[in-house]
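S.K.: Pasting a predicted model and its sequence here:
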Amino acid sequence: MRVVVDIPSELVDQIRSAIEQGNYAGPEEFLEQALHTQLRLESDEQQTLMSFSEAVQPRSQEVEQSSFGETLASEQTPGTNEDSSELEDLSVRDFDVLTVDPPSPSRIDTGPLWGQYNRILPMKVSVRRLAIELDKAGAGGIAYDEFREQTAAVARAYGHKLKEIDKEAGRGRGEKFSAGFPTGDKVESSLNRFKTHFVGQIDSTGSLTGSLPNLQFVNISPSTREFGLSDAGLDFARVENPVLDQSLRSDNPLSESERRFYLDHVNSELHAEYNAMELVAEAIVGGVNRPDPLSERVAELSEDWTSAQASTIRSGLIGRMNELGLVSRKRVGTRGVGYELTVDGERELL
């Protein structure tokens, strides 16, 4: 598609300078890279762009909220200094939970995980909280709407604290622990995305959407509209996490035990996801280590994906693989990015 836009002359000069320095093959590559970078930023931060009127309106008028989840979330703002003691306790404990069967393949997407499910730590928050709520209730299911709203609100509170710590630690875009959490300024949209991507959603036909159903960690009953934990989900909830069980200022978002559990589970139960990780690893080792060429390689996994869909899938794979310690990012040129396979990645995937 050809699109004509007006660009300020000072930006044109800066673009020309970057191209002359050899960082980009031409203006087309520069603009495409800039667009991909902005889209990844929006995906990582789980937020949408605001209109001018939305940006300048008083924060108290941002969204009218009455439910527990939305009210709690609206009270948490970026940059607050709440201590972890003010957050809901999600530490591991001796769970006594009735588990349910995982969702049948006909109700979920059995391909590689969608690119918006780009981090594992937000998944862990939802799984751990579901285990806690089921343990407290002494039941096999928790009400659908209530759990989604409250979990998104809890995740928003955690996300803001992690975002503050990310800034203090100087973490770059691909390294932020707060990525995937609903910290966007447009509260309702941010919370809704988290509910869909990292808690789970059921439609009128009983089909499920979200990372947790697709990973077979949770199921949602179409008859009772309740969340339940599978055996695998309960086992994942029981594995210690450095952020939730030790300190929000931990150096790693996942423990070694969590990484091992996740990889073994995916290898056993989600063959398409594991195969996609192997393809990415082989491509990187073979020199296909930049975003666009790697997206083209990922597109080989499905003839039905558009280039934009393949790019989204690639972005999600890289995000999760980086969190698992399988892939690292490196700077290429002034603003470009490349990928390297770690020693753990070579051992696990090659």
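M.R.: Sure, I can see it.

S.K.: C-alpha from now on. contacts and neighbour counts both.
M.R.: OK.

S.K.: Show the contacting residues for residue 250.
M.R.: Taking C-alpha atoms under 8 Å, 6 or more residues apart in numbering, we find residue 250 in contact with 242-243.

S.K.: do you know how far it is from residue 165?
M.R.: With distances taken as C-alpha to C-alpha, to the nearest Å, residue 250 is found 10 Å from residue 165.

S.K.: Likewise for residue 229?
M.R.: Distance of residue 229 to residue 165, computed by C-alpha to C-alpha: 31 Å.

S.K.: Which residue, neighbours along the chain excluded, lies closest to residue 212?
M.R.: Once flanking residues are discounted, residue 212 sits nearest to residue 218: 5.7 Å by C-alpha to C-alpha, 6 or more residues apart in numbering.

S.K.: In this structure that neighbour contacts residue 229, no?
M.R.: Yes: with contact defined as C-alpha atoms under 8 Å, residue 218 reaches residue 229; the gap is 4.6 Å.

S.K.: which residues are in contact with both of the two?
M.R.: Common contact partners of residue 218 and residue 229 (C-alpha under 8 Å, 6+ apart): 102, 127.

S.K.: gap between residue 186 and residue 195?
M.R.: Residue 186 sits 15 Å away from residue 195, going by C-alpha to C-alpha.

S.K.: who's more crowded, those two?
M.R.: residue 195 (25 against 20; other C-alpha atoms under 10 Å).

S.K.: did I read that right, that one in a helix?
M.R.: Yes: Residue 195 forms part of a helix when assessed by DSSP: H, G, I helix; E, B strand; the rest coil.

S.K.: Could you measure from it over to residue 154?
M.R.: For residue 195, the distance to residue 154 (C-alpha to C-alpha) stands at 11 Å.

S.K.: Could you pull out the helices in the stretch 101-250 of the chain for me?
M.R.: 121-137, 144-169, 187-194, 211-214, 231-238, 242-245 (DSSP state H, counting those that start in this stretch).

S.K.: Second structure follows, compare the two:
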Amino acid sequence: MKLLLVLPNSIFNKIQQLIESGKYASSSDFFIAAVENQLLLETTLSKGTDVVLPDTDTITSEKTREDIVKRFVLKPGKELIKTVATPLPEQLLYPGSDSENDLFLWGQINRIFPMKVGLRILANLLAEKNEQYIELDEFTEKAVELAKLVRSRLMAETLQITGKKDSLWSGLPSEDSDKSASRYKMQFLAYLRKDGIIEGGLGRLKFVNLKREENRKTHIGITEKGLEFCVLENPILDAGVYNSGSLSEEGRQFYLRHISSEVPGETRAFVDVLSLLKEGKNSQSSLNRELRKIWPKNWSGAVINTQRNGTVSRLAELSLMEKIKNGIEVEYRISKTGIDFLAKGTK
């Protein structure tokens, strides 16, 4: 079958550039790929069908990638989502622990934005299925694939805008690394231990809850606080703004209010580090030395270093402190926002 297609010169010129660069053998090859990708998208995302994410290796159209990303990471309608109960202390406390003040986020959870992406994906999947819970494996697999697309888009956009690499995509899985995918699932998202303890950033922050059914399959749902954080505007995901940080001011303030009332271990870590910064302990070594005196005695030097690194990275993302490079050394400085938070957190 032959079709006559009228294209604007701007689009035609871009197609010609792709053909000349060797990405497509001819205009026919380009249009066949474009049509196949659009048909795949329509089949995948049509209403009334299960949400099936195509293998990212088969996606050749950048527009298709962009459409899929938008479909699952844009702000969902809050009224479409059924929330679940907040995790109980017994779902979070480790054997031998009796206080949530001792529950630190694992240090390799060094960013909040990857968890925001995960919440958006979870909320949109729940809305699509009109369910309160979905299978954890289904969520984490789709979250990894979609987060890879978000990372690719961020890398391309920030490189084009700033001319240099940025850290906005730090923590999101890369398309060529199974290790980063596993890290994203286990550290930034959530999983359920054999003893029923919830692990992973979203769970430890009480943004999601997990339960194990009689068939031994684990299911995940979003809590009220998780949904509130999820639907807050995000400069990257909602506005395509890449030079104002990974969270909006409203998002940063919500996170701080949330941990102050619901996640005492995270509040404790923030207060401990900010207090030392205010005292002038501004280097990695001086912070590690002082934190070892006040953090759990059974933590090794390597664990202290990991925990300190994760904490200062989250503090910097929240604009509570800044990192200043001085040659090969890094100096930390508390910000005015950090001083204000410290004043509230120590009352």
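M.R.: The structure has been received and is ready for your questions. Source: prediction; values computed, not measured.

S.K.: Kindly provide the TM-score of these chains.
M.R.: Overlay of the two chains. TM-score (TM-score structural alignment, normalised by the length of the second structure): 0.74; 276 aligned residues with a C-alpha RMSD of 2.3 Å.

S.K.: who has more neighbours, residue 229 and residue 165 of the first structure?
M.R.: Using other C-alpha under 10 Å as the criterion, residue 229 of the first structure and residue 165 rank with residue 229 on top: 30 against 20.

S.K.: For that one, what is the corresponding residue in the second structure?
M.R.: Taking TM-score structural alignment for the superposition, residue 229 of the first structure sits opposite residue 222 in the second structure.

S.K.: How about residue 346 of the first structure?
M.R.: In the second structure, residue 346 of the first structure lands on residue 339 (TM-score structural alignment).

S.K.: what helix or strand does its match sit in?
M.R.: When elements are assigned from DSSP states H and E, residue 339 of the second structure belongs to helix 336-345.

S.K.: and the alignment partner in the second structure of residue 200 of the first structure, how many neighbours?
M.R.: Alignment note: residue 200 of the first structure maps to residue 190 in the second structure; criterion TM-score structural alignment. Residue 190 of the second structure has 25 neighbouring residues, counting by other C-alpha under 10 Å.

S.K.: So residue 190 of the second structure sits against residue 205, correct?
M.R.: No: contact criterion C-alpha under 8 Å: residue 190 of the second structure and residue 205 do not qualify, at 10.2 Å.

S.K.: Quick check: the alignment partner in the second structure of residue 286 of the first structure vs residue 267 of the second structure, distance?
M.R.: Correspondence of residue 286 of the first structure to the second structure, assessed by TM-score structural alignment: residue 279. Residue 279 of the second structure sits 18 Å away from residue 267 of the second structure, going by C-alpha to C-alpha.

S.K.: Repeat that for residue 198 of the second structure.
M.R.: Computed as C-alpha to C-alpha, the residue 198 of the second structure to residue 267 of the second structure distance reads 19 Å.

S.K.: So between the two, which is more surrounded?
M.R.: Set residue 198 of the second structure next to residue 267 and count neighbours by other C-alpha under 10 Å: residue 198 wins out with 25 against 22.

S.K.: In contact with that one, which residues?
M.R.: By C-alpha under 8 Å, 6+ apart, residue 198 of the second structure lies in contact with 91-92, 190-192, 204, 209-210.

S.K.: cool, residue 320 of the second structure as well?
M.R.: Residues in contact with residue 320 of the second structure (C-alpha under 8 Å, 6+ apart) are 334-339, 341.

S.K.: mind redoing it with 6 Å?
M.R.: Contacts of residue 320 of the second structure were listed using C-alpha atoms under 6 Å, 6 or more residues apart in numbering, and they are 335, 337-338.

S.K.: quick one on the thing from earlier: any idea how far the match of residue 286 of the first structure lies from residue 273 of the second structure?
M.R.: The value you get for residue 279 of the second structure to residue 273 of the second structure, if C-alpha to C-alpha is used, is 10 Å.

S.K.: ok, now residue 255 of the second structure?
M.R.: According to C-alpha to C-alpha, residue 255 of the second structure and residue 273 of the second structure sit 17 Å apart.

S.K.: With neighbour numbers in mind, choose between the two.
M.R.: Neighbours were counted for residue 255 of the second structure and for residue 273 using other C-alpha under 10 Å; residue 273 has more, 24 against 17.

S.K.: burial measure for the counterpart of residue 231 of the second structure in the first structure, as a count.
M.R.: Matched by TM-score structural alignment, residue 231 of the second structure corresponds to residue 238 in the first structure. The number of residues packed near residue 238 of the first structure is 18, by other C-alpha under 10 Å.

S.K.: Quick check: closest non-adjacent residue to the aligned partner of residue 150 of the second structure in the first structure.
M.R.: Under the alignment by TM-score structural alignment, residue 150 of the second structure pairs with residue 158 in the first structure. Leaving aside its chain neighbours, residue 158 of the first structure sits nearest to residue 87 (6.8 Å; criterion: C-alpha to C-alpha, 6+ apart).

S.K.: Now the alignment partner in the second structure of that neighbour: which helix or strand?
M.R.: Matched to the second structure by TM-score structural alignment, residue 87 of the first structure sits across from residue 69. Taking DSSP H and E as the criterion, residue 69 of the second structure maps to helix 62-73.

S.K.: What lies in contact with that helix?
M.R.: Under C-alpha under 6 Å, 6+ apart, the answer for helix 62-73 of the second structure is 120-121, 124.

S.K.: can these go into TSV with extra columns for distance to residue 301 of the second structure and neighbour count?
M.R.: Below are the contacts of helix 62-73 of the second structure laid out as TSV (distance: C-alpha to C-alpha, whole Å; neighbours: other C-alpha atoms under 10 Å):
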residue	distance to residue 301 of the second structure	neighbour count
120	36	23
121	36	27
124	41	21
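
S.K.: Relative to residue 288 of the second structure, which of those is nearest.
M.R.: When the contacts of helix 62-73 of the second structure are compared for distance to residue 288 of the second structure (C-alpha to C-alpha), residue 120 comes out closest, at 34.7 Å.

S.K.: Please pull up the equivalent of that closest one in the first structure.
M.R.: Residue pairing (TM-score structural alignment): residue 120 of the second structure is matched to residue 128 of the first structure.

S.K.: nearest residue to its match other than its sequence neighbours?
M.R.: Spatial nearest neighbour of residue 128 of the first structure, excluding adjacent residues (C-alpha to C-alpha, 6+ apart): residue 237 at 4.7 Å.
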